[in-house]
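Colleague: take a look and give me a structure for this.
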Amino acid sequence: MDDGNQRTWPPSYFRFDGGLYTPTGLARSPWDRAAVAGGPISGLLATCAEDPLLERDFVIARYSVDILGKVPHQPLLVEKETLRDGRQTKLHRICLLADGRLVAQAHVLRTRKLQTPDFPAAHDYPPPENVADSEGGNRPSMAGGIRYRTVLGDVGLPGRAISWIDVRGEMVSGVQASPFVKAALIADFGGGFGNVTRPGEWSYANLDVTLQLLRMPVGEWLLLDAVTHMAGIGNATAECTFADRDGVYARGFQTIFVAPGSQSTNLPRHAGDRK
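Modeller: Predicted coordinates for the structure are as follows:
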């Protein structure tokens, strides 16, 4: 089995062989070496969701992923089904299975293409060429396959974070990742980038990923603007804005399970405990 120091270029998260997707060492979860991380899960399901024939007349308007438990670091099977096959909208379900057990799923909502009024979302993000490369830190690196140019905040610093991200690696070995697949990967980064607490004090587990797409992303550099909100009852919501050189292309959300971390001095209490 691969370790996390993959030396081939470009690096990849999965290899496809014999009808199965085998995760490389780079796909391991930082919290559990026997599990696959959320970003690669989202990216793999997005890879399998792409359909060039459908996308001539339809556009992906919503992409959502539910992680249904630990995704084991072993060969995985992907199955697809059509839930709605209308003339105006189509809904597909992409299932990820380990030994026949459903461990994650994506729902892909497509709408027909039609020329309509254009009202782009306003933003004031600097272009990537005006931001210096970010070195070091605790960001997902993909063995050098991901570059960052930080605009505001950073992983490990409580509060809102904004960063340009260039994913140069492959989701599946030998297959060039599209901007949509790269967007699905970094959509899982919202909880880590926009964490409002210190990682050692509170741990964050991402339970899902949702992308509401205005259009498909374009180009190499994609921007993530993330902030997390909590109400003190054990969960959090990461709220994200995604942009490219042409402007905002999507909004996104993640549901996050919050628990005391290794350095926490607080004990979890039930919401009804007012002592």
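
Colleague: okay, CA-based contacts and neighbour counts for the rest of this
Modeller: Will do.

Colleague: so His92: helix, strand or coil?
Modeller: With DSSP: H, G, I helix; E, B strand; the rest coil as the basis, the three-state label of His92 is strand.

Colleague: pull the contacting residues for the residue nearest to Ser29 when sequence neighbours are not counted.
Modeller: Spatial nearest neighbour of Ser29, excluding adjacent residues (Cα to Cα, 6 or more residues apart in numbering): Ala37 at 4.0 Å. Applying Cα atoms under 8 Å, 6 or more residues apart in numbering, we find Ala37 in contact with Ala27, Arg28, Ser29, Pro30, Val71.

Colleague: separation between Leu44 and Val248?
Modeller: The gap separating Leu44 from Val248 is 23 Å, by Cα to Cα, to the nearest Å.

Colleague: same thing with Thr228?
Modeller: In this structure, Thr228 and Val248 are separated by 19 Å, where distance is defined by Cα to Cα.

Colleague: export the contacts of Ala37 to JSON lines and append columns for distance to Leu224 and secondary structure.
Modeller: JSON lines is the format used below for the contacts of Ala37 (distance: Cα to Cα, whole Å; DSSP: H, G, I helix; E, B strand; the rest coil):
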{"residue": "Ala27", "distance to Leu224": "21", "secondary structure": "helix"}
{"residue": "Arg28", "distance to Leu224": "22", "secondary structure": "strand"}
{"residue": "Ser29", "distance to Leu224": "21", "secondary structure": "coil"}
{"residue": "Pro30", "distance to Leu224": "21", "secondary structure": "coil"}
{"residue": "Val71", "distance to Leu224": "25", "secondary structure": "coil"}
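
Colleague: one more sequence to fold, the one below, so I can look at both together:
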Amino acid sequence: MAYFERLSDTAFRATEHTSGAWVLAEQHIAPALGLLAHVVERDRDSRRGDGLVVVRLSYDILGTVPVGPVETGVHVLRAGRTIELVEATMAYAGRDVVRLRAWLMAPGETGGYAGSRLPRIPSPEQMGPWEPASVWPGGFIASAQLRREQVEPGRAAYWVRTDTPLVEGEPVSRLARAAGLFDIANGMTVRADPGEVLFPNVDLTAHLFRQPAGDWVGFDTTVSFGETGIGLTSSVLHDETGPMGTLAQILTVRPR
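Modeller: Presented below is the predicted three-dimensional model:
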């Protein structure tokens, strides 16, 4: 079973594999973010065939969403020959729950200049397996395979992959599959016991200077809490060939 089943051109049903982690009857937002990336790419492919790639995914998470049917929509905010800005939405029972603004750009040949000083993390084979269900409940967390190298609470490097398809019976790009795992970052190296402190994120922004390759998505993550109820989860994103971008999630920190 996949995270979502398609109901129509714009509607999908979330399955039990999307459940958790704060409340089991609600979706873990990670698969939904991947679904919206998929919706953006399908819309792009229906309009043009010149190979624009997604380079930024900026999501606003407007509220919780039950495990159930959702409706999606997409439109172009800024059309262009080589650069365009697209907005996609997800709604439940007529209420928007996620909005995505994605920048797409035409790729070019810059292999002679390629490189990054962002530090690499050890490969998945160099890290030991870790069971995230020891911290978090729900179908989504149960579907994820983790390898982790923990430094201290709030600081870790880890790799994530899943065998669960994003959409039942439908081809999905590596970018959309990876995007469906990005939100797991806020929870893989907690600073505080989630039984004592709530710290959900209200947004997620990923910048990608390279498109993902392979099944594993790597994270080099630091979690920071301020003194006034605000936190930040910051990650450098990797595939097995090296760094590919960055990720940020702003948190509302609420002692129980």
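
Colleague: still on that earlier bit, select only the buried ones of the contacts of Ala37 of structure 1 in PyMOL?
Modeller: Buried residues within the contacts of Ala37 of structure 1, as defined by 16 or more other Cα atoms under 10 Å, are selected in PyMOL through the command that follows:
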select buried, resi 27+28+29+71
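
Colleague: keep only the contacts of Ala37 of structure 1 that stay in contact in structure 2.
Modeller: Under the criterion both residues aligned by TM-score structural alignment, their matches' Cα atoms under 8 Å, the contacts of Ala37 of structure 1 that remain in contact after alignment to structure 2 are Ala27, Arg28, Ser29, Pro30.

Colleague: which residue, other than its chain neighbours, is closest to the last one?
Modeller: Take Pro30 of structure 1 and drop its neighbours on the chain: the residue closest to it by Cα to Cα, 6+ apart is Ala37, 7.2 Å away.

Colleague: which stretches in the stretch 101-250 of structure 1 count as strands?
Modeller: If you assign secondary structure with DSSP state E, counting those that start in this stretch, the strands in the stretch 101-250 of structure 1 sit at 101-112, 146-152, 161-167, 170-172, 202-206, 208-213, 221-230, 235-244, 247-260.

Colleague: now what about the fifth one, what contacts it?
Modeller: The reference is to strand 202-206 of structure 1. Taking Cα under 8 Å, 6+ apart as the criterion, the residues outside strand 202-206 of structure 1 that touch it are 38, 188, 191-192, 254-264.

Colleague: swap in the first one?
Modeller: Where contact means Cα under 8 Å, 6+ apart, the residues beyond strand 101-112 of structure 1 that reach it are 41-42, 45-46, 49, 57-71, 87-97.

Colleague: now it: which residue numbers in structure 2?
Modeller: Residues 95-106 of structure 2 are where strand 101-112 of structure 1 aligns, taking TM-score structural alignment as the criterion.

Colleague: before we move on, what about the third one?
Modeller: Residues 156-162 of structure 2 are where strand 161-167 of structure 1 aligns, with TM-score structural alignment as the criterion.

Colleague: how far apart are the matching stretch and its match in structure 1?
Modeller: Relative to structure 1, and after both are superposed, stretch 156-162 of structure 2 has an average distance of 1.4 Å to its aligned residues, where the measure is mean Cα distance after the TM-score superposition for structure 1.

Colleague: now for whichever residue in structure 1 pairs up with Arg120 of structure 2, how many residues are close by?
Modeller: When structure 1 is aligned by TM-score structural alignment, the residue opposite Arg120 of structure 2 is Asp124. Other residues within reach of Asp124 of structure 1 by the criterion other Cα atoms under 10 Å amount to 6.

Colleague: and if you look at Gly68 of structure 2?
Modeller: A count of neighbours around Gly68 of structure 2, defined by other Cα under 10 Å, yields 18.

Colleague: pretty sure it sits against Thr15.
Modeller: Yes - judged on Cα atoms under 8 Å, Gly68 of structure 2 makes contact with Thr15 at a distance of 7.0 Å.

Colleague: tell me the SS of the alignment partner in structure 2 of Ile60 of structure 1?
Modeller: Under the alignment defined by TM-score structural alignment, Ile60 of structure 1 is paired with Val54 of structure 2. Taking three-state DSSP as the rule, one finds Val54 of structure 2 in the strand state.

Colleague: next: Pro52 of structure 1.
Modeller: Secondary structure assignment for Pro52 of structure 1 (three-state DSSP): coil.

Colleague: excluding its backbone neighbours, what's nearest Val167 of structure 2?
Modeller: Among residues not flanking Val167 of structure 2 along the chain, Phe4 sits closest, at 4.8 Å (Cα to Cα, 6+ apart).

Colleague: distance of the one you found from Glu131 of structure 2?
Modeller: Going from Phe4 of structure 2 to Glu131 of structure 2 by Cα to Cα gives 24 Å.

Colleague: those two: which is more packed in?
Modeller: In this view Phe4 of structure 2 and Glu131 are compared by other Cα under 10 Å, and Phe4 has more residues nearby, 27 against 15.

Colleague: how close does that one get to Leu36 of structure 2?
Modeller: For Phe4 of structure 2, the distance to Leu36 of structure 2 (Cα to Cα) stands at 11 Å.

Colleague: check contacts around Gly39 of structure 1.
Modeller: Residues Ala184, Leu185, Ile186, Ala187, Asp188, Phe189 are the ones in contact with Gly39 of structure 1 under the rule Cα under 8 Å, 6+ apart.
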